[in-house]
Structure formats: structure tokens, C-alpha cells
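Engineer: Got a predicted structure plus its sequence, pasted below:
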Amino acid sequence: MPQFDLPLAQLREYRYQEPEPADFDDFWARTLTDQPEVDVVFEPYDAGLTTVDTWDVTFTGYGGDPIKGWLLLPANRSGPVPTAVEYLGYGSGRGIPIESLAYVSSGFGHFVMDTRGQGSSWRAGDTGDPSATGPAVPGYLTRGILDPDDYYYRRLYTDAVRAVDAVKRHDHVAEVAVTGRSQGGALSLVVAGLRDDIAGAVPHVPFLSAFRRGTAVTEREPYAEIVRWCSIHRTKWERAFATLAYFDATAFAARATCRGSFSVALMDGVCPPSTVYAAFNAYQGPKDITVWPYNNHEGGGPEDQLRTIRVLRELFQ
């Protein structure tokens, strides 16, 4: 796919102009307050690895729903280790531990949060979503889209915030940073905006940012799910975007104060560069962005993982 979005000079200045809801902060304060206490179970798990200790984790997510995850720690640790909490891309689940060895091989802890209701597109998951409601097109972006209280991402964002509480309960977890790719990058921005106790956020080609812009400039999935829903429910599109405004990663980025280290791909038809820059330019903490001029949604691929490791070393020194 060619470079289809704004020129790089304009991307660096791009600001998303859609106003956020007046009660945005109240909505999220209420959402996070109206939850049961976080409970977590760390069950030792034999992953067949000799250099990594693994736990099968279950913690209390949104509404008391059980959410799964993997915790991986270096077997040769002498005490608590700094840990990366990773959120996953659209359609992905936690998979199996052998798929998540890069960060723990670099000496960090690694918590991989499963994604409720997903985990059947490209990596397996083990967590359901018992609260799905309302007419929706295939996928997750339009589930409950007419009411912020019922919207799918209200549940997933809350899970992501509570995952940090869960992993911090382990005796051998020290400081925490958050990271992820695409949907996972958006979740890391959400957590950075809603918490003040994380060391940094490393979002790769983040999704769920500048919804109106994303749906206007790309025909690719998953933004096309919203377009398809609005084309069928053609008298309700304004209500749909009013809901989405509570879940825009740009708004959370504007509340984040920890270090943010982004990546963007200029040929990305899934998360258009202007949507990534909308979040980056709104981000309030110290920040940097790595640009991949000739890449699509894979972004920097393994180079982004190496970049994350370098950032974690800087954060945790």
C-alpha cells in the first residue's frame, strides 16, 4: 500500500479536533470505582522452559469477570524484577508461554493479558466476554456501540487497568511498564492515562485513536466494522460516535504523564498514520516516536520488540 495519508511534515503537526465528552473523567472514575475488589490467583505452570518460571494467572476484571494471563519471570532472578505488561492486538489471545519469550529473555518480567472474547483470529485465547449485547457486525468494535455503559471496550479497558493491580500482587514483580501493538498499543495508552503508577508506555502502531479520522481515510478492517455498522444503522451514526468518544486513545494520551515511546508506519492502512500521530501529539509525558516509512501495519516488527527492550532498560535503570 502506498503512503496515502498526510505528508510526514503535516503528520508531525496533526491535531485531532473532535471534542471529548464533558463528563469523560467522571465516566471513567465511575467505571473504575464501580468494580469489585481485584482478586488474583497465580498458579505455577509447567511450560517446558528451564530458564523461565511461568504462572497461569486469573484475575478479577470488569464486573467480576475472570480474566486470564501469563506471568513469566527469569528463573535466575535474585528478587523482584521490573515487568512489562503486554496487551494484545485485535483478535489475539494470550497463546502459550513459548510465544512470549523476548522480554523475559532480556531479564524482565512479562505479563501477557488475555483479551476477553477474542483469541480466535491469530493466537488462541481462554477468556470469554459474558456481557456482549446489542446488534453488531462481526468483530468487536460495534458491540454495544449505542451506549458507553454497554460498549465492549469499557470492559476491555477496565480489564487492562486492573491487570496492573493483579501483576503487582506477585512478590517478585517490581516496577511496571505497559506495551502492546495495535489494539494492545491503544490499551497501553489507556492505562497510561488512567494510572499514575507505571514507569512508561510503549505503544506500537496504536489502534482505537481518532475514530472519525480512521473511519474516513481507510477502507481496511477493523475501522471498516464501524463504517459497515453506520451504513446499516444510518440514522444512529451520531450516537455511535458519541459512544466512541469515551474510548478514543487520543483522550487517554492527553492524560498520560509517564514516558511514551511510540512507533508508526507510514503505509499502514489498518491504523492510518494520522490516527497514530493524533495520540502521539496529544501525549503529555516525555515522548518519542519511531517512523517506519515503508511498512504497513507490521510496523517495525522485531525491531519494535528490540526498541521496547531498549526503552525498558532506560526506564528501569
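Structural biologist: Happy to help now that I have it. Residues are numbered from 1 along each chain as shown.
Engineer: can we go C-alpha only for contacts and neighbour counts from here?
Structural biologist: Will do.
Engineer: Which residues are in contact with Asp288?
Structural biologist: By C-alpha atoms under 8 Å, 6 or more residues apart in numbering, the residues touching Asp288 are 260-262.
Engineer: Among the residues you listed, name the buried ones.
Structural biologist: Using 16 or more other C-alpha atoms under 10 Å as the burial test, those include 260-262 as buried.
Engineer: Sitting in strands, which of those do you find?
Structural biologist: Residues of the buried ones among the contacts of Asp288 located in strands (DSSP state E): 260-262.
Engineer: Work out for me the element the residue nearest to Thr133 when sequence neighbours are not counted sits within.
Structural biologist: Spatial nearest neighbour of Thr133, excluding adjacent residues (C-alpha to C-alpha, 6 or more residues apart in numbering): Gly144 at 5.6 Å. Under the criterion DSSP states H and E, no helix or strand holds Gly144.
Engineer: can you pull the contacts of Gly144?
Structural biologist: So Gly144 contacts 132-136, 150-152 (C-alpha under 8 Å, 6+ apart).
Engineer: cool, Ala282 as well?
Structural biologist: 15, 250-251, 253-254.
Engineer: Of those, which belong to helices?
Structural biologist: Among the contacts of Ala282, the members falling in helices (DSSP state H) are 250-251, 253.
Engineer: Counting neighbours, which of these comes out on top?
Structural biologist: Thr250 (29 neighbours; other C-alpha atoms under 10 Å).
Engineer: Name the nearest residue to that one, sequence neighbours excluded.
Structural biologist: Per C-alpha to C-alpha, 6+ apart, closest to Thr250 is Ala279, 4.3 Å.
Engineer: Could you do Gly89 as well?
Structural biologist: Gln183 (4.6 Å).
Engineer: Surely the one you found touches Leu208?
Structural biologist: Yes: the pair Gln183 and Leu208 passes the contact test of C-alpha atoms under 8 Å, sitting 6.7 Å apart.
Engineer: Next up, a structure to set beside the first:
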Amino acid sequence: MVRVDLPLEQLRTYRNPRPAPPGLAEYWDRTLAQSRAAAGPVRADRVDVGLRTVTCYDVTFPGFAGEDVRAWWLVPVLPDGVAAAGTPGTRPVVVEFLGYGGGRGLPHERLIWAGHGFAQLVVDSRGQGSIWNTGDTPDPHGSVAGSLGLLTKGVDHPDHLYYRRLLTDAVLAVDAAARLPGADPSRIAAVGHSQGGALALAAAALNPAVAAVGARAPFLCGIARALEVTDAEPYGDLARYLSVHRTRTEDVLAVLDHVDVSFLAPRLRCPTWISVGLADPICPPSGIFGAINAIEAVAPEVRTWPYGGHEAGGAHDDAHLAAWLAEHLGPAAADHHLPPDQHPNQGQP
């Protein structure tokens, strides 16, 4: 095995040695209550992007502080005579969160979950979308001087953190998904890779409407531990910041603890799937296992890849997760027929 961290037998019992920040539950309850109080409507405008088997909507929903967040809503077109399982005309939902530096891009770039029959909400990441894909959601908040990346934005105070805003957007994306055309609000999953995996886990921990969560190589797990194990970006950017602000290390880490997924993991109550590359140089396995081992209410499904890097199991994970989601959310479509006047797609805009 290409070892970049602790051996697997130690990872299985590793816990984040830092204590959770005081008042963490109140911090998130207050943040979410304030943002929900400021929320406006969810808007979904059907757009023709040339897809033949998926109906696409351009979505705007209220995120942190009621600010607009963009998304794509991708709903598979049912064959004539086939009804969606569950409530007629509805499908189980996958809310997909994206990796560091990417935005929602174009609809045809992210069809994996719609291809498996789920209604799919592809959530833009505020202030991102210029590293590997394009984005459409600004982050209208300044901060004290940070480094080049996102981990150091707002590290002067927990209320100023960039990731407070992004995690709030993720939680409220689940609220929005429940209100979209064709969604079954009782069958919503959150999924993502890397930063997207952190957002999925946070959304599931902080929003009881999430019925299942899948995270591949999640970011923001054991932030302080990651600084000890890797100098790869994005953690390398935080290390660079602390090398300049030499006397602020503990203060900065105490602020970032408020968005560390290992401290939110005890709130997870839904079926949980996590994949870890044991040779991941970007999101160290020990930090991820610190989150896994903090989950108390459910026994998570954990997949480990001895030679997997930051991709963990890659496409193999995607295939396994699709089957796992179908098991926990129920099938996307049922093989029964409806009369033409009861076809679930009839009369939809």
C-alpha cells in the first residue's frame, strides 16, 4: 500500500483529538434560522439545452442570508406509460455538491445521477467556478486579508467564514429541492466528492430532510490534522497563511473548527456512505476517519481503496453509490402503466 497517513487498523479507531468548539449547535441553529427567515422564493425556469432524455430547469434558490444561489434541476423523462415510483409524478432526488474551485458548469456536464433515474439538483458553489469549471453564483461578502484560497476567507471570526456561507447554501439546497417540480420530498439524498463530499455530509447533519448521504474523499474533515499530514492545496494555502500569521495558529484553527465536518458528524441520522482513498494526498484519510468514527446514530458504509488517491474509487464508487442510493431511496421508476390522462409528464411546463 502507498501509505500517506496512518495504517488502516489505526484509522479505524482514530478520533479527532480536538474538542468541538463551544456553542457549535447554537452557532449552526442561529445561522440556519437567520437564513431561512430571509429566504425568498425558489425559482425554476425550464430551459431547452438540447437534452432529449432529461428535462432541464435553471434554478435560483435562497441560500445564506437569503442570497441567490444557482443550480440545475435535471429530471429524467419517463418513457410513455411508465410512472415514477412513490407519489405519482415524482422521483427520488440527488442533490449534488461540487468540488473545490468548480461551479455548476453546463447541464450536459453533470448527468450521472439523472442517468441513473434520479431527479438531480446540481448546486453551484458561491464565489467559485474558475479552476476546473464555470460558476454563476457570486459571494457578495468581503473579508479581512486572507491567502489565495477559500479556507482563509473570514478566519478572523466564525461568523465571517466563507465556509459558513457555503455550508449554509448546502443545507438550504435541500429545502429548495423538496419544492421543485417532480421531486419526492421524502426521498432526498445529498452526494459529492471532495469539497462536495463535505457539503453533502454537512447538509445531511444539519437538515433532517436528507434521507441518505454519499461522500467520496470528503474535504473539511479534521482540518487541524490535515495540516500535519499534507501540504497539498487547499490545505497548503492555509499552511501558507499560518506561516505568515505565525502567532494566530490556534485562533484560526478554533474558528475553522466551526465548519469541520468531524464535529458535525455526530448529528448524522440518515444512512451514510463514505469512500476513502488511503493514498489520498489532498484529503488525508485520518481526517476523514475522524469524521467517520464520530458518527454515533448509524453505522456508515465505508469503502477504502489502498491505492486510491483523491479520486478514491472513482467510477467504481459512482456505480456502487448509485445502487446504494436506489436501495435506500427506492427505485426511480416502477414498471407499471398508467392511462394516458394520468401520465405523470402530461401537462408539465
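Structural biologist: Yes, it's here. Model, not experiment: these values are computed from the prediction.
Engineer: before we move on, the earlier item: what's the closest of the buried ones among the contacts of Asp288 of the first structure to Tyr62 of the first structure?
Structural biologist: Gly260 (25.7 Å; C-alpha to C-alpha).
Engineer: was I right about that closest one contacting Gly285?
Structural biologist: Yes: between Gly260 of the first structure and Gly285 there is a contact under C-alpha under 8 Å: 6.5 Å.
Engineer: helix, strand or coil for the equivalent of Glu301 of the second structure over in the first structure?
Structural biologist: Under the alignment (TM-score structural alignment), Glu301 of the second structure pairs with Asp288 in the first structure. The three-state label given to Asp288 of the first structure by DSSP: H, G, I helix; E, B strand; the rest coil is strand.
Engineer: Would you map the helices across the stretch 1-150 of the first structure?
Structural biologist: With DSSP state H, counting those that start in this stretch as the criterion, the stretch 1-150 of the first structure has helices at 8-11, 24-33, 102-105.
Engineer: Counting by contacts, list what the first one packs against.
Structural biologist: Here helix 8-11 of the first structure is seen to pack against helix 273-282 when contacts are counted using 3 or more C-alpha pairs under 8 Å, 6 or more residues apart in numbering; DSSP states H and E.
Engineer: mean per-residue distance, the helix it packs on to the second structure?
Structural biologist: Comparing helix 273-282 of the first structure with its match in the second structure after superposition yields a mean distance of 0.8 Å (mean C-alpha distance after the TM-score superposition for the first structure).
Engineer: Now which residue in the second structure aligns to the residue nearest to Thr250 of the first structure?
Structural biologist: Match for Ala279 of the first structure (TM-score structural alignment): Ala291.
Engineer: what's the answer for Asp114 of the first structure, then?
Structural biologist: Checking TM-score structural alignment: Asp114 of the first structure goes with Asp124.
Engineer: cool, Asp150 of the first structure as well?
Structural biologist: By TM-score structural alignment, Asp150 of the first structure lines up with His160.
Engineer: ok, now how distant is the closest residue to that match other than its chain neighbours from Trp132 of the second structure?
Structural biologist: Excluding the flanking residues, the one nearest His160 of the second structure by C-alpha to C-alpha, 6+ apart is Gly154, at 4.5 Å. Distance of Gly154 of the second structure to Trp132 of the second structure, given as C-alpha to C-alpha, to the nearest Å: 24 Å.
Engineer: before we move on, what about Ser275 of the second structure?
Structural biologist: 22 Å.
Engineer: The two: which has the busier surroundings?
Structural biologist: Ser275 (26 against 13).
Engineer: From the structure, what's the count of residues near Ala160 of the first structure?
Structural biologist: By the measure other C-alpha under 10 Å, the count of residues near Ala160 of the first structure is 26.
Engineer: Go ahead and confirm it touches Leu189.
Structural biologist: No: the criterion here is C-alpha under 8 Å, and Ala160 of the first structure misses it with Leu189 at 10.3 Å.
Engineer: From the contacts of Gly144 of the first structure, keep the buried residues only.
Structural biologist: Looks like the contacts of Gly144 of the first structure have 132, 136, 150-152 buried, using 16+ other C-alpha under 10 Å.
Engineer: I'd assumed Trp73 was in contact with Arg104 of the second structure.
Structural biologist: No: counting by C-alpha under 8 Å, Arg104 of the second structure does not reach Trp73; the two are 10.8 Å apart.
Engineer: out of the two, which sits in the busier spot?
Structural biologist: Set side by side, Arg104 of the second structure and Trp73 show more neighbours around Trp73, with 29 against 25, by other C-alpha under 10 Å.
Engineer: so which strand or helix has the residue nearest the centre of the first structure?
Structural biologist: Residue closest to the average C-alpha location in the first structure (C-alpha atoms, centre = their mean): Leu187, at 2.2 Å. For Leu187 of the first structure, the host element (DSSP H and E) is helix 183-194.
Engineer: Compare that helix with the second structure and give me the mean distance after superposition.
Structural biologist: Relative to the second structure, helix 183-194 of the first structure is 0.8 Å off (mean C-alpha distance after the TM-score superposition for the first structure).
Engineer: Could you tell me where that helix falls in the second structure?
Structural biologist: By TM-score structural alignment, helix 183-194 of the first structure lines up with residues 195-206 in the second structure.
Engineer: Could you check how far that stretch is from the centre of its chain?
Structural biologist: 4 Å (C-alpha atoms, centre = their mean, to the nearest Å).
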